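1. sequence and predicted structure are below.
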Amino acid sequence: MTTPSPILSLRDIRKSYGQIKVLHGVDLDIYPGEVVALLGENGAGKSTLSNVISGTVMPTSGEMKWLGAAYAPTTPREAMDAGVGMIHQELKLLPQLSIAENVFVGRYLMKGGRVDRKAMEERAQAGLKRLGLDIPPSRQVEGLSTANQQLIEIAKALTLNARLLILDEPTAALGGDETQLLFRQIERLKADGVGIIYISHRLEEIRQIADRIVVMRDGAKVQEFDRGDVPVRTIVEAMVGRSLERMFPAIPVPAEDVTLEVEGLTAPDDSFRNISFAVKKGEVFGIAGLMGAGRTELVRALTGADPIASGRVRLNGQDITPRSPAEAIRNGIVLVPEDRKLQGVVLHHSIAENIGYANLDELTSNGWITSKKLHAFADDFIKKFGVKGKAGQNAGELSGGNQQKVVLAKWLARNPRVVVLDEPTRGIDVGARSSIYALIMDLARNGVSVIVVSSDLEEVLGVSNRIMVMAQGKQAGILDRKDANDVSVMELATL
């Protein structure tokens, strides 16, 4: 049998932002009907390379060929018209538009000179159904959970009839059932001859879905495996250049003093109901549950980001039930949100500015902030948290993991009493996760109460003194560390 020609060929692709070199001469071929896993630590260049292929970023040099012809898209629309679709790690939906409008944005179906909404909704509904999502396509996107929005992004890609799909962390917000539905769709796309570039930090997924693995490090392709069932240790060693296992640090024993008390907290929309728990000084309190359990809604209300219908929040015995994020922050409660690009950082502002925005009271002198003082303040925390970037660099130029470190830095600079982390390692590589876990334990050792919400069951089990499990907006139970395991958590989560 003759080897098929690649649908996409990259040769010596380079990209620089000023003096910062992001890609260093990358060569890559993608063949029809295969899944190529593109792996590497945050900042390795995976997303930049994907953005070059999908027309979002122009390379500094190098050449690409698509179906044997020269290929140099200057916009995502050009790439889409050629047959290249991309699902970004960070959601790109327009909240004020309907699901169907988002699925077909920029390529509305027309009939008789008018937008054919019926046809768009029917095709969008078909894509949603393939992914097991039962939501009317006429519904507005605003207010949908992150997981549902991710599924809509995937449904959007499924309607493109693309020859190449780039999936950047497509399962980061999905549960096990949703992930398996996606994998079944990928198998169907492969059978139709679609090539797929699959980016994920969930290495256990790679064995299930990948035909080939390409590993990047520091902007270069460093290794390639001609199969997907490569041992995790081998992949990680290629990614980080050293042997590394995913390990959780020792968890400190909390004090007996209670810092935070939540009593009967209920949401106006009933997304969570009658939630009560207490967090001790220096305790790591995990919150687990399946998609739609109400975890994110709960912690957003707890930190003043969303309204509360009833219930109380007490800090050191005093009622401080927050009605706004500013109230929560003044009382020493901060939230590191699930969606860092939408809610965590200002992408077009510098790292220094992002860190400074949460600490203006520390930086202001007679109503003024000097650039020198701001940069010196930011430099301390850039160094402390290991951010790979300079104070004056735009946050939007950083990898997802480094953006997360900036979000952590800006809030922890305030020395809070309660830190709420919603999906703290979402989209963060195995090398960087250990530093986040170590940071959580440092906070606990210093007497800070930490609440960790995570879809990663291994993670929430590995970092928590106790775990509250939520199911369908209700509090299903609280487990001590010695009683918490995969089975006990999932039994409560499926009540």
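-> Received, thanks.
2. going forward, measure contacts and count neighbours with C-alpha atoms only.
-> Will do.
3. any idea which helix or strand carries the nearest residue in space to I87 that is not next to it in sequence?
-> Of all residues not flanking I87 in the chain, L167 sits nearest, at 5.0 Å (C-alpha to C-alpha, 6 or more residues apart in numbering). Here L167, judged by DSSP states H and E, is contained in strand 164-168.
4. check which element follows that strand along the chain.
-> Remark: after strand 164-168, the chain's next helix or strand is helix 176-191, criterion DSSP H and E.
5. list the buried residues for that next one?
-> For helix 176-191, burial by neighbour count (16 or more other C-alpha atoms under 10 Å) applies to 178-180, 182-183, 186, 189-190.
6. quick one: that helix to strand 164-168, angle?
-> For helix 176-191 against strand 164-168, the angle by axes from the mean of the first three to the mean of the last three C-alpha atoms, to 10 degrees is 160 degrees.
7. take this one as well and set it beside the first:
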Amino acid sequence: MRSITKTFPGVKALSGVELEVRQGEIHAICGENGAGKSTLMKVLSGVHPHGSYEGEIHFEGEPCRFKDIGASERRGIVIIHQELALVPFLSIAENIFLGNEYASKGVISWNETMREATRLLERVGLPEKPQTRIADLGVGRQQLVEIAKALSKEVKLLILDEPTAALNDEDSETLLELIRELRDQGITCIVISHKLGEIRRVADSVTILRDGRTVETLTVRDGPTAEPEVSEDRIIRGMVGRDLDHRFPERTHYTGEDAGETALRINGWTVRHHIDHHRKVVDDVSLEVRRGEIVGVAGLMGAGRTELAMSVFGRSYGQYAGGTVTLGGREIRTRTVPEAVEHGIAYVTEDRKQFGLNLIDDISRNISLASLPKLARRGVVDEHEERRVAERYRTSMNIKAPTVFEKVGRLSGGNQQKVVLSKWIHADPDVLILDEPTRGIDVGAKYEIYTVIDRLAARGKAVIFISSELPELLGMCDRIYTMAAGRLTGDIPRAEASQEVLMRHMTMDRG
């Protein structure tokens, strides 16, 4: 790709980007949110057609001018987006060959479809029958179906955008091993990822983008210019343009009586599964968080962390089966989301696109959503005040957008997360529950969000911090609770916490 320039209204997403990928390698693309990684791959795969950008694409020695995705797929270039494009109520086989059916005179040959689907599933190591519905698969297995779908199109260049962002460690390792196997079979792979440890393990080369421009390409393996050790710090320096000497802001950590008075106490909280009412997803959980304290919640997939947070926040998940919530020493009811918000509890969801934002509305409206009464006079929202508040947060939170009228759906993941945080900060809650607040966000934006969280704690807010990244919990939290199978298994002070200690508690059967 030579001198690729792509402009959206008010924003130059790419400016003269250069990218060269060798046949049969795994080539990683790194950069902060908004650096242009996904846009560059959409240009390559025909999502942004020829004529909508400047520059040239050469594939296998020939110039390419893709008018749409179909044109790039016919050349063997297939992209798998971060949001998977599968139809949940169709079978695996139907999804693999959707739009590419084995058919004669309009009649699908199901025998051939099932036979070929079985072969592809074996190739990607997925032990499922081709008749299985996509809705019955976890996200990790759905990723493998997407790769099987790509292989059905005789892929030569496979592009994966944040393939492990929503996966647990086991599913991530399975997927990375498959990518290595595809490389060994001669399939070239481009991987966009924020997980620098994974990149160092699998990538042969790394191209770093910053502010829509190519910074550098590092050869990690098997080349005459290979670097002996491309460290995470080396990649970070290229991504953010500076050294990040500390991944987390410095702050004084308080525990126990050294922290403020108890802000939130949950006692005996029990929640049953929203469909299977016999199964407890949160089982007799009791915890507390003090003012000015950041308390982590760690657990493996299915431990019940999100279920706990959502059920406390207006019983947004499952069937309530018992327990009390005490705020500032007074028992409160949080039977609905408005009740929880009225009592000063906020919840930043792990799924910002589905539950945290209105993607088709602008930044200004999204920031005001949780605090409209503060901006209203006689029931009418003061739009001038709404805009002024949004502008203040755009500046203070460093939201990268030309104006507060930019549609949120057009922002990068990190900037979307800043909008979600701005919405709840303006609501001025006493307790802020953060569920995977940095998922899918680059290291530079993570540091900015960590700083915001620290400022909230310094103002006396009580913060519950749920994360799957143990180093993040160890770097940010004053105490860490661990969960397994819906129960609390530990309450670990910062001084005693390590990844090994947390993992041991996260894999316990009982509290």
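-> Looks like it arrived, so ask away. None of the values given here were measured: they were computed from a predicted structure.
8. thinking again about what came up before, check contacts around the aligned residue in structure 2 for the residue nearest to I87 of structure 1.
-> If you follow L167 of structure 1 across to structure 2 using TM-score structural alignment, you land on L160. L160 of structure 2 makes contact with 79-82, 189-192, according to C-alpha atoms under 8 Å, 6 or more residues apart in numbering.
9. by neighbours, which of those wins?
-> Within the contacts of L160 of structure 2, most neighbours by other C-alpha atoms under 10 Å means C189, with 28 neighbours.
10. restricted to strands, list the contacts of L160 of structure 2.
-> Under the assignment DSSP state E, the contacts of L160 of structure 2 contribute 79-80, 189-192 to strands.
11. same list (the residues you listed) but as TSV, adding distance to G125 of structure 2.
-> Below are these laid out as TSV (distance: C-alpha to C-alpha, whole Å):
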residue	distance to G125 of structure 2
I79	20
I80	18
C189	18
I190	21
V191	20
I192	22
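12. which of those sits closest to A148 of structure 2?
-> Nearest to A148 of structure 2 among these is I80, at 10.9 Å by C-alpha to C-alpha.
13. what's the match for that closest one in structure 1?
-> The alignment partner of I80 of structure 2 in structure 1, by TM-score structural alignment, is I87.
14. for its match, give me its contacts.
-> I87 of structure 1 is in contact with 153-154, 157, 165-168, 170, counting by C-alpha under 8 Å, 6+ apart.
15. one more: Q142 of structure 2?
-> Here Q142 of structure 2 is in contact with 84, 86, 134 (C-alpha under 8 Å, 6+ apart).
16. any chance of those in a markdown table, plus neighbour count?
-> Listed next are those as a markdown table, based on neighbours: other C-alpha atoms under 10 Å:
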| residue | neighbour count |
| --- | --- |
| L84 | 14 |
| L86 | 20 |
| I134 | 22 |
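17. so which of those residues are in strands?
-> Using DSSP E, no member of the contacts of Q142 of structure 2 sits in strands.
18. picking that back up, can you name the two of the contacts of L160 of structure 2 that sit furthest apart?
-> Q82 and C189 (15.1 Å).
19. for A238 of structure 1, see how far away V230 of structure 1 is.
-> Using C-alpha to C-alpha, to the nearest Å, V230 of structure 1 is found at 11 Å from A238 of structure 1.
20. please identify which of those two sits among more neighbours.
-> Shown here are V230 of structure 1 and A238; by other C-alpha under 10 Å, A238 has more neighbours (21 against 16).
21. could you look up the SS state of the residue mapped onto S364 of structure 2 from structure 1?
-> Aligned by TM-score structural alignment, S364 of structure 2 pairs with A352 of structure 1. A352 of structure 1 falls in the helix class when you classify it by DSSP: H, G, I helix; E, B strand; the rest coil.
22. relative to R445 of structure 1, how far out is A352 of structure 1?
-> According to C-alpha to C-alpha, A352 of structure 1 stands 28 Å off from R445 of structure 1.
23. and these two? which has more neighbours close in?
-> Comparing A352 of structure 1 with R445 by other C-alpha under 10 Å, the one with more neighbours is A352, at 25 against 18.
24. thinking again about what came up before, in the superposed pair, what's the mean gap between the strand holding L167 of structure 1 and structure 2?
-> Here strand 164-168 of structure 1, set against structure 2 after superposition, deviates by a mean of 1.5 Å using mean C-alpha distance after the TM-score superposition for structure 1.
25. rewinding a little: is it possible to get TSV of the contacts of Q142 of structure 2 that adds distance to R22 of structure 2?
-> Shown next, in TSV, are the contacts of Q142 of structure 2 (distance: C-alpha to C-alpha, whole Å):
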residue	distance to R22 of structure 2
L84	26
L86	30
I134	34
